[in-house]
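Student: please work out how this folds:
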Amino acid sequence: MGETAEIPGPEGSEHVVARLRRHGRVLVLPALLLIAVAGVTAYAVPWLDEGWPQLAAIVAGALLVVLGALLPYLAWLSSRTTITTRRVIVRRGLFVRVRRELWHRSGYDVQVTRSWLQRSAGSGDVRLETGHEVAVVLRDVPKPLSVQAALHELMAQAHALGGPAVGPAARPAAFAPADTVSWGGR
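Tutor: Predicted structure coming up:
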């Protein structure tokens, strides 16, 4: 999580705190499937009759490898979460890309959920509740308690540096109530 890179922004520089993906253990089953299909196909093809039976075995093996190993690997590779000093950027999607950003200034609730398997692997789910209907869930993140602590610290820094304003006293001078014009009023 100690990566630092600068992202130029309109109000100065934004530093990358961490780049996260799902834990690598999600690729264990696709890797085992790849090994098993390659072994079975290599063993079975010479025993089959020449012609379409061998071709069918090779095509079936290739289809299993593509669907069971290649697509999960590409899906894992195409989803990434970047935590910067100002925001959390979540990118997901293999065929349709979805990008969601959460600003630390706006505030959100951070919750960590870990199953027994995740605890043994050192991972967990980090849920970011923003107050909207759909929460952002970072699934199977390595070191979720460190991620939670970092997010709490970044939110505290964002609020200390001029986070969201609450109440009429915190409004910018340009939006003072005396300057408000009511359209259609008498």
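Student: contacts and neighbour counts: CA atoms only from here.
Tutor: Will do.
Student: in what helix or strand does the spatially most central residue of the chain lie?
Tutor: Geometric centre of the chain, nearest residue: T81, 3.8 Å, by C-alpha atoms, centre = their mean. Assigned by DSSP states H and E, T81 belongs to strand 80-84.
Student: for that strand, buried residues please.
Tutor: In terms of neighbour count (16 or more other C-alpha atoms under 10 Å), strand 80-84 has its buried residues at R80, T81, T82, I83, T84.
Student: another one to check against the first:
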Amino acid sequence: MARVRPHARVLFWPTVLLFIMCGATGYYAGNLPEPWQNSMLIVAAVLLAVVGWLLPLAFWLTHRYTITTRRIIFRRGFFVRTRQELVHSRGYEVTVRQTWLQSLWRSGTVSINTGLEHPLLAKDIPNAELVQQVLHDLMHESRSMIGTSRQEQWALAPETSGWGRG
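Tutor: The predicted structure follows:
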């Protein structure tokens, strides 16, 4: 149904850093007195671009939440990948927490508590209230489908049992 990532707002400062670094490198490259200083400026700019922009982008891209009609799948991790699944029919509690900045951008942290372990957190999700509503609807549909299938099983079961036959 949906694939969601954390809000792209987290990439704002790394992108500002990238633009400032590119501008400073373009201004100072070739204007330094020694040739080795120009080379070191380029090396430092590339290193800063990798650490300051490429790594945050890669970490942002590796956090993904997938909502299907049957389950929620949490995938995260850059060097070590973690995948967690939560089936809607299991039942859970969904809460949304928003800071003032998140409410300005209509995002929030969705907490899914199953009651058995630590709650699963989907941090800084866009349209968090809509995600909460969809999860409630999917959980209700899944539970009603299970109830319907159990009623059908009871209806198809034979009326008499074989207890005590010998």
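Student: report the TM-score for the pair.
Tutor: Once superposed, the chains reach a TM-score of 0.85 (TM-score structural alignment, normalised by the length of structure 2), with 151 aligned residues with a C-alpha RMSD of 1.9 Å.
Student: mind listing what the counterpart of the residue nearest to the centre of structure 1 in structure 2 touches?
Tutor: Superposed on structure 2 with TM-score structural alignment, T81 of structure 1 falls opposite Y65. Going by C-alpha atoms under 8 Å, 6 or more residues apart in numbering, Y65 of structure 2 touches R3, V4, R5, I72, I73, F74, R75, A122.
Student: quick one: buried ones out of those?
Tutor: Burial by neighbour count, 16+ other C-alpha under 10 Å: within these this picks out V4, R5, I72, I73, F74, R75, A122.
Student: include distance to M155 of structure 1 when you put the buried residues of strand 80-84 of structure 1 into CSV, please.
Tutor: As requested, these are exported to CSV (distance: C-alpha to C-alpha, whole Å):
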residue, distance to M155 of structure 1
R80, 20
T81, 17
T82, 15
I83, 11
T84, 11
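Student: so what's the equivalent of D125 of structure 1 over in structure 2 closest to, chain neighbours aside?
Tutor: Under the alignment (TM-score structural alignment), D125 of structure 1 maps onto T109 of structure 2. In this structure, T109 of structure 2 finds its nearest non-sequential neighbour in K123, 4.4 Å apart by C-alpha to C-alpha, 6 or more residues apart in numbering.
Student: what's the answer for H152 of structure 1, then?
Tutor: Among residues not flanking H152 of structure 1 along the chain, V110 sits closest, at 7.7 Å (C-alpha to C-alpha, 6+ apart).
Student: wait, that neighbour sits on G131?
Tutor: No - between V110 of structure 1 and G131 there is no contact under C-alpha atoms under 8 Å: 11.6 Å.
Student: of the two, who's got more company?
Tutor: Neighbour tally, V110 of structure 1 and G131, criterion other C-alpha atoms under 10 Å: the higher count belongs to V110, 17 against 10.
Student: name the element the alignment partner in structure 2 of the more buried one belongs to?
Tutor: Using TM-score structural alignment, the equivalent of V110 of structure 1 in structure 2 is V94. Assigning secondary structure by DSSP H and E places V94 of structure 2 in strand 93-97.
Student: R97 of structure 1 - how many residues pack around it?
Tutor: Using other C-alpha under 10 Å, R97 of structure 1 has 10 neighbouring residues.
Student: just say helix, strand or coil for A24 of structure 2.
Tutor: With DSSP: H, G, I helix; E, B strand; the rest coil as the basis, A24 of structure 2 sits in helix.
Student: ok, whatever residue of structure 1 lines up with it - how many residues close by?
Tutor: Alignment note: A24 of structure 2 maps to V40 in structure 1; criterion TM-score structural alignment. By other C-alpha under 10 Å, 12 other residues sit near V40 of structure 1.
Student: okay, V40 of structure 1 and E50 of structure 1: tell me how far apart.
Tutor: 17 Å (C-alpha to C-alpha, to the nearest Å).
Student: also G122 of structure 1?
Tutor: Distance of G122 of structure 1 to E50 of structure 1, given as C-alpha to C-alpha: 49 Å.
Student: more neighbours: which of these two?
Tutor: A count of neighbours by other C-alpha under 10 Å puts G122 above the other of G122 of structure 1 and E50, at 16 against 10.
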